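Chemist: For reference, the sequence and a predicted model appear below.
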Amino acid sequence: MFNRKRFLGLFLTIVLVMIGFKTFAETPPHDYFPLPVGGIWEYQAKTADGKQSKLTVKVEGLETQTDGTTLYKTENNLGFAPFYIWYAKPSGLVKEYRQLYTFGGNNTEYRLEPPKTILKNPPSPGETWTWEGQEIAVMTTEVKENYEVVGTEDIEVPAGKFSTFKLEINGTKAGTPFKKVVWYGNLIGPIKWQIFDDKGALKTTTELEKYTFPPN
């Protein structure tokens, strides 16, 4: 005999399972940087003595190198002259390849040899790695950087409240020490970063004001 209540109960269970499976299947993987093509991030930077400036970052597009590597080209604008940075995202990593500065009609390119791993994608607390190489432009500069994911942290910036991974970078450039701390948000990117001088004093703090992603 047809049991209508039992049929409706079974039907509802199947629907809920399918909805749950679809939600699980469509959950995007963790990704921290760079995101996505057409995305725009607006930051406010403040120096230790109170001077303020703006930074806008945009992922302009993808470029393919002769070896088949896909690079993300980002435009970075401080309000007077844009500069460009290229990144690759091989499995589980984010690597920086080169930078291009334009000023007064002149271009200056910095190439990183070897490409620099700036982030594990996704990062995990306690992870460490080291990059040692050269910035090659008019002159060649020796650089060494030590990275450590020191943990997770909830932070608040003008763009809102975010759960982040906190990354510390300690290094030397042409023999001069420096330190940088970056907070990354999943599926957003850099939320905040601080730069310290060779004495360990804070130089600048940069915080996300807003971000805009293109529709899917």
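Modeler: Perfect, I can see it now. Here the structure is a predicted model, which is why all the values come from computation and not from measurement. Numbers count the residues shown, from 1 in each chain.
Chemist: For the rest of this, base every contact and every neighbour count on C-alpha atoms.
Modeler: Noted.
Chemist: Name the residues of the helix or strand harbouring residue 131 that are buried.
Modeler: In the assignment (DSSP states H and E), residue 131 maps to strand 128-136. Within strand 128-136, the residues that count as buried by 16 or more other C-alpha atoms under 10 Å are 128, 131-135.
Chemist: ok, second structure coming up, stack it against the first:
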Amino acid sequence: MSYGQNVPAPVAAEKGLVLEYKTTTAEGAEMLSKREVVYVKDEGNRKIVGIKDIGTPLEGMSQEQFDRLSTTEYVITDDSWYIDVIGKTGNMMKEMMEAAGEMEEAELFKNIDIRVDAGESRNPVFPNVMSPGESCEFDPVKIKVKIAFFSVTCEIRYEMYECIGTESLTVPAGTFETYIVEQQVFVKQKSLLGGDKQREYERTWYAPGIGEVKTQSLDKNGIMVEETVLNAITRGVERRQ
């Protein structure tokens, strides 16, 4: 399979586009979710795309706060793309603390100073298209969020990111020309309250101009525990109550 030149990034970049996904667990449980392209900003040599998870705010959280928390920002150039992981992590912590500060039982968190320090870390940058056998290496992303009297550190390390093949893949939303990436990501978090670390294994089918068409979450033995497929694509901003 050959994509030719000027291949668009595997990111939906049309404002108002709604992607519906169907997730099935190994036990057979099913769940539908939707993502909407809410803005596309053209900045000359790059585009900034915001894609929001459609859902309902948690108790104590405003719709505006939820919209900011559930929006992921993508940066696209002629030959590469990346997710603003550093910015999203910092914004998430700030929004969570602001939401807590609006609750009567959380007076402690009101008007606190929240600082995000990523040091020299940079967001991992991915090529727009990959060929079988091609792999990428990235420096670890280290983020420290300081919240008044305590801090939380998070390290994200890509241990593997490799294209294992291509496929003309048919899912409920249609047929797409895809390239398949296997990735292994190590995530470690630490604070005064303790720490946590885990490895995430995924196999993803990417389509140029669309994004994830199918994703399989795997256990450490390579056995699938969950699969998500693109179920439908609609155009035009959805009318929601």
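Modeler: Here it is on my side, so go on. Owing to the predicted nature of the structure, the values given are computational and were not obtained by experimental measurement.
Chemist: returning to what we had before: counting by contacts, list what the next helix or strand after the strand holding residue 131 of the first structure packs against.
Modeler: Following strand 128-136 of the first structure in sequence order, the next helix or strand is strand 140-157 (DSSP H and E). For strand 140-157 of the first structure, the packing partners by 3 or more C-alpha pairs under 8 Å, 6 or more residues apart in numbering; DSSP states H and E come out as strand 128-136, strand 160-173, strand 202-212.
Chemist: Try it again at 10 Å.
Modeler: Under the contact criterion of 3 or more C-alpha pairs under 10 Å, 6 or more residues apart in numbering; DSSP states H and E, strand 140-157 of the first structure touches strand 106-120, strand 128-136, strand 160-173, strand 176-185, strand 189-196, strand 202-212.
Chemist: Figure out how far that strand is from the centre of its chain.
Modeler: 11 Å (C-alpha atoms, centre = their mean, to the nearest Å).
Chemist: Please give me every residue in contact with the nearest residue to residue 63 of the second structure once chain neighbours are set aside.
Modeler: Among residues not flanking residue 63 of the second structure along the chain, residue 57 sits closest, at 5.9 Å (C-alpha to C-alpha, 6 or more residues apart in numbering). Contact partners of residue 57 of the second structure, counting by C-alpha atoms under 10 Å, 6 or more residues apart in numbering, are 63-67, 69-70.
Chemist: Where does residue 57 of the second structure sit: helix, strand or coil?
Modeler: On the three-state scheme (DSSP: H, G, I helix; E, B strand; the rest coil), residue 57 of the second structure is labelled coil.
Chemist: residues near the counterpart of residue 87 of the first structure in the second structure, how many?
Modeler: Using TM-score structural alignment, the partner of residue 87 of the first structure in the second structure is residue 74. Counted by other C-alpha atoms under 10 Å, the residues lying close to residue 74 of the second structure total 19.
Chemist: so what's residue 74 of the second structure up against?
Modeler: Neighbour list for residue 74 of the second structure: 11-13, 40, 47-51, 81-85 [criterion: C-alpha under 10 Å, 6+ apart].
Chemist: got it, and residue 166 of the first structure?
Modeler: Taking C-alpha under 10 Å, 6+ apart, we find residue 166 of the first structure in contact with 123-125, 148-154, 181-185, 192-193.
Chemist: rerun at 8 Å
Modeler: Going by C-alpha atoms under 8 Å, 6 or more residues apart in numbering, residue 166 of the first structure touches 149-153, 181-184.
Chemist: Dump these into CSV; add neighbour count as well.
Modeler: What follows is the contacts of residue 166 of the first structure, written out as CSV (neighbours: other C-alpha atoms under 10 Å):
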residue, neighbour count
149, 22
150, 16
151, 16
152, 17
153, 14
181, 19
182, 19
183, 24
184, 24
